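In: Predicted model follows, preceded by the sequence.
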Amino acid sequence: MKKFLTVLSAITLVFTSCSSDDSPSEETSSGSLLTKIVETYDDGTVETIEFEYNGNKIVRQTSDLDVRDETIFTYTGDLITKEEYFFDDGEGYTMEEVISYEYDSNNRLIKSSRASTGLAEEDIFTYNSNSTISFTTTSTTTSPSTIVATGIIYLNGDQPYKKTITEYPGTIWESSRVEENEFDDKVNPLINVVGLSKTLIACPKYIYGYDGVSNNNLNFKRDNVLEESSTYTYNNNNMPLTENYIDTSNSDYNSVSQYFYN
């Protein structure tokens, strides 16, 4: 689950090889809200990601791998309307980024806006009658604004699973790709987080593929070439207990993840 939580949190989940004393018990792993992920990359790097809630609303996500790595969530009613991401590696690189969300009267995402230093993009979504969503991504960094991507998102029920995208259409840099995900039939760790699934289609130029709405990502292909795969063990609620993640394009991200619930 490389993009596990949000557009802003491009996290590669990994698992810590623990003794039996550190293994997730049913008490820590059979609740309904994901509270912590303990991860180890293949090089032995250990990272802990923690999630904070107000009821079933996600408030904050943090990682201990750098000096500061956190995402703060803002709700309007039951809809997530803003994510603020802050990063500081302690070695001179810092980053702040904001993604804003707008919805229609049916609580469907119709606009996502991403802004950081020197960059501003907006995505407009149009819902079609054939279970697809058309999108246009516009760069608003400079005036006049410029269309930098167009495409189609394919749905299976409420689950986005496929995207066709053309970047920089009509220019010498034009390129197209097809992205597709396959899911299991088990329960996604974040299924009970209010409003989160409605943001999954946001920033389609920026993020590759889709996380699960109800289920868990098994494979991600780009132009029919497998790039990511995951296998899981599950707890008594059929939610992931561990995940073995393989990135075929960059083995540095290969990992195993351990999930903890309330």
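Out: Received the coordinates, thanks.

In: CA atoms for contacts and neighbours, from now on please.
Out: Noted.

In: how about residue 61, what does it touch?
Out: 49, 50, 51, 52, 70, 71, 72 (Cα atoms under 8 Å, 6 or more residues apart in numbering).

In: Tell me the spacing between the fourth one and residue 77.
Out: To tie it back to what came earlier, the one meant is residue 52. Using Cα to Cα, to the nearest Å, one obtains 18 Å as the distance from residue 52 to residue 77.

In: Which residue of these two possesses the greater neighbour count?
Out: Comparing residue 52 with residue 77 by neighbour count (other Cα atoms under 10 Å), the higher total belongs to residue 52, at 17 against 9.

In: Does that one lie in a helix or a strand, and which?
Out: According to DSSP states H and E, residue 52 maps onto strand 46-54.

In: With residue 27 instead?
Out: helix 26-29.

In: what does that helix contact?
Out: With Cα under 8 Å, 6+ apart as the test, helix 26-29 has contacts from 235, 236, 241, 259, 260, 261, 262.

In: Show me what counts as buried in the strand holding residue 52.
Out: 46, 47, 48, 49, 50, 51, 52 (16 or more other Cα atoms under 10 Å).

In: re the thing from before, could the contacts of helix 26-29 be laid out in CSV, adding distance to residue 223?
Out: Conversion of the contacts of helix 26-29 to CSV gives the following (distance: Cα to Cα, whole Å):
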residue, distance to residue 223
235, 34
236, 36
241, 30
259, 31
260, 34
261, 35
262, 39
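
In: Show only the entries of those residues found in strands.
Out: 241, 259, 260, 261 (DSSP state E).

In: Name the member of those residues that has the highest neighbour count.
Out: residue 259 leads the ones in strands among the contacts of helix 26-29 on contacts (other Cα under 10 Å) with 27 neighbours.

In: Please compare the first structure with the one that follows:
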Amino acid sequence: MKKIVLLSSLVALLFSSCSSDDSPSHEDTSNVLLQKTITYGLDGSYETLYKYDGKKLLEARSSKENKKFSYQGENISKISWYDNPDTDNTLSQYVDFEYTADGKLKKFNQHSSYPLAVDFTYAGRDTVNFVAVAARSAYNFTGYFLVKDNEITEYVYLNGGTPRPSVRYQYDNKNHPLKNVTGYNKLSLFHYFYNSAHFNGFTTNIGSSKNCISNSLIANPNVVEIMNTYEYNDKGFPKTINKDSNTAADHLFY
């Protein structure tokens, strides 16, 4: 991820992402579901279409790849990635999930060329410890998350291999595009390790019910690793993400 030095422009960008319509709408938005995204990047643009069964997300398909979602009850049990969906539709990887008795994410296993297994333990209301084992790289690393209202507020790396530095997250008070998808908000910890929902610009939005505005290094808060800017529709959902980015931008339709 790009590291951006925090200058006075940060303040302006944060305010632009939280414009005058920042107050949450009192309108019922519980049935709003993302139907399509158009992603613009350096190599052109492409559409991703979303297919549902009620509020359960079945697939997110573009010309680049197709993600299929499997459920057990109200929990997402598996996500599978298929390359070249318009031709050979080859399974490239999949991730399966285990949950605690009260419905929290307990463990996920990524089955791919770079296998990864992560176990979570819950220490009190706001702290989640983890142990990650990256089989092919032959190292383990540990750390913890601070979580508030089901959003990651801090990631702290403790020891092991060479994961990214410890970071602190900020969010808006709007609606995440996938907020109403059944089981999606239980995977916020997984989204940190693997930005599972979409491509490019959208992958930086790791929020569960809100949208990630930025994250900064805890050791050096003057360094911002990610900054996102949003335009919202009248229901408080993003209609564009990073529209003026020179690498990737998303337009969203509900």
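Out: Sure thing, it's come through. All figures in this text were calculated on a predicted structure; none of them were measured in a lab.

In: And the strands in the stretch 151-254 of the second structure?
Out: For the stretch 151-254 of the second structure, applying DSSP state E, counting those that start in this stretch gives strands covering 151-160, 167-171, 212-217, 223-227, 230-232, 238-241, 248-253.

In: Following the chain past the strand holding residue 52 of the first structure, name the next helix or strand.
Out: Counting by DSSP H and E, the next helix or strand C-terminal to strand 46-54 of the first structure is strand 57-63.

In: how close does that following strand sit to the second structure?
Out: In the superposition with the second structure, the average deviation recorded for strand 57-63 of the first structure is 0.7 Å (mean Cα distance after the TM-score superposition for the first structure).

In: how distant is that strand from the center of its chain?
Out: With Cα atoms, centre = their mean, to the nearest Å as the basis, strand 57-63 of the first structure stands 13 Å off its chain's centre.

In: That one to strand 46-54, inter-axis angle?
Out: Here the directions of strand 57-63 of the first structure and strand 46-54 differ by 160 degrees (axes from the mean of the first three to the mean of the last three Cα atoms, to 10 degrees).

In: residues in contact with the next helix or strand after strand 57-63 of the first structure?
Out: Counting by DSSP H and E, the next helix or strand C-terminal to strand 57-63 of the first structure is strand 68-76. Applying Cα under 8 Å, 6+ apart, the external contacts of strand 68-76 of the first structure come out as 8-9, 58-63, 80-89.

In: Just give me the match in the first structure for residue 133 of the second structure.
Out: Counting by TM-score structural alignment, residue 133 of the second structure lines up with residue 138 in the first structure.

In: wait, doesn't that match sit right on residue 114?
Out: No - judged on Cα atoms under 8 Å, residue 138 of the first structure makes no contact with residue 114 at a distance of 10.5 Å.

In: Spit out the residues that contact those two alike.
Out: In contact with both residue 138 of the first structure and residue 114: 121, 122, using Cα under 8 Å, 6+ apart.

In: And these two? Which one has more around it.
Out: residue 114 (23 against 20).

In: and that one, what does it touch?
Out: When contacts are counted by Cα under 8 Å, 6+ apart, residue 114 of the first structure touches 97, 98, 99, 100, 120, 121, 122, 203.

In: which of those does the second structure keep?
Out: Shared with the second structure under both residues aligned by TM-score structural alignment, their matches' Cα atoms under 8 Å, the contacts from the contacts of residue 114 of the first structure are 97, 98, 99, 100, 120, 121, 122.

In: Just send those back as CSV, with neighbour count, distance to residue 184 of the first structure and secondary structure too.
Out: As requested, those are exported to CSV (neighbours: other Cα atoms under 10 Å; distance: Cα to Cα, whole Å; DSSP: H, G, I helix; E, B strand; the rest coil):
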residue, neighbour count, distance to residue 184 of the first structure, secondary structure
97, 17, 32, strand
98, 17, 31, strand
99, 22, 29, strand
100, 18, 30, strand
120, 18, 35, strand
121, 22, 33, strand
122, 23, 32, strand
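
In: Turn these into JSON lines, columns for distance to residue 192 of the first structure.
Out: Putting those into JSON lines (distance: Cα to Cα, whole Å) gives the following:
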{"residue": "97", "distance to residue 192 of the first structure": "26"}
{"residue": "98", "distance to residue 192 of the first structure": "24"}
{"residue": "99", "distance to residue 192 of the first structure": "22"}
{"residue": "100", "distance to residue 192 of the first structure": "21"}
{"residue": "120", "distance to residue 192 of the first structure": "31"}
{"residue": "121", "distance to residue 192 of the first structure": "29"}
{"residue": "122", "distance to residue 192 of the first structure": "28"}
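
In: before we move on, back to that, just give me the closest of the contacts of helix 26-29 of the first structure to residue 208 of the first structure.
Out: The closest of those to residue 208 of the first structure turns out to be residue 259 (Cα to Cα; 22.9 Å).

In: Alignment lookup: the closest one to the second structure.
Out: Using TM-score structural alignment, residue 259 of the first structure lines up with residue 252 in the second structure.

In: That match is in contact with residue 38, isn't it?
Out: Yes - assessed by Cα under 8 Å, residue 252 of the second structure is found in contact with residue 38 at 6.6 Å.

In: Next, count neighbours for residue 243 of the second structure.
Out: Around residue 243 of the second structure there are 19 other residues, counting by other Cα under 10 Å.

In: List the residues that contact the residue nearest to it when sequence neighbours are not counted.
Out: Counting by Cα to Cα, 6 or more residues apart in numbering, residue 243 of the second structure lies nearest to residue 249, which is 5.0 Å off, once chain neighbours are set aside. The contact partners of residue 249 of the second structure, by Cα under 8 Å, 6+ apart, come to 39, 40, 41, 200, 201, 202, 240, 241, 242, 243.

In: same question, residue 195 of the second structure
Out: 203, 204, 206.

In: wait, isn't the last one in contact with residue 185?
Out: No - taking contact to mean Cα under 8 Å, the distance of 10.3 Å between residue 206 of the second structure and residue 185 leaves them out of contact.

In: rewinding a little: gap between the strand holding residue 52 of the first structure and the chain center?
Out: Between the centre of strand 46-54 of the first structure and the centre of its chain there are 15 Å (Cα atoms, centre = their mean).

In: Same question for stretch 187-196 of the first structure.
Out: Remark: stretch 187-196 of the first structure is offset 12 Å from the chain centroid, using Cα atoms, centre = their mean.
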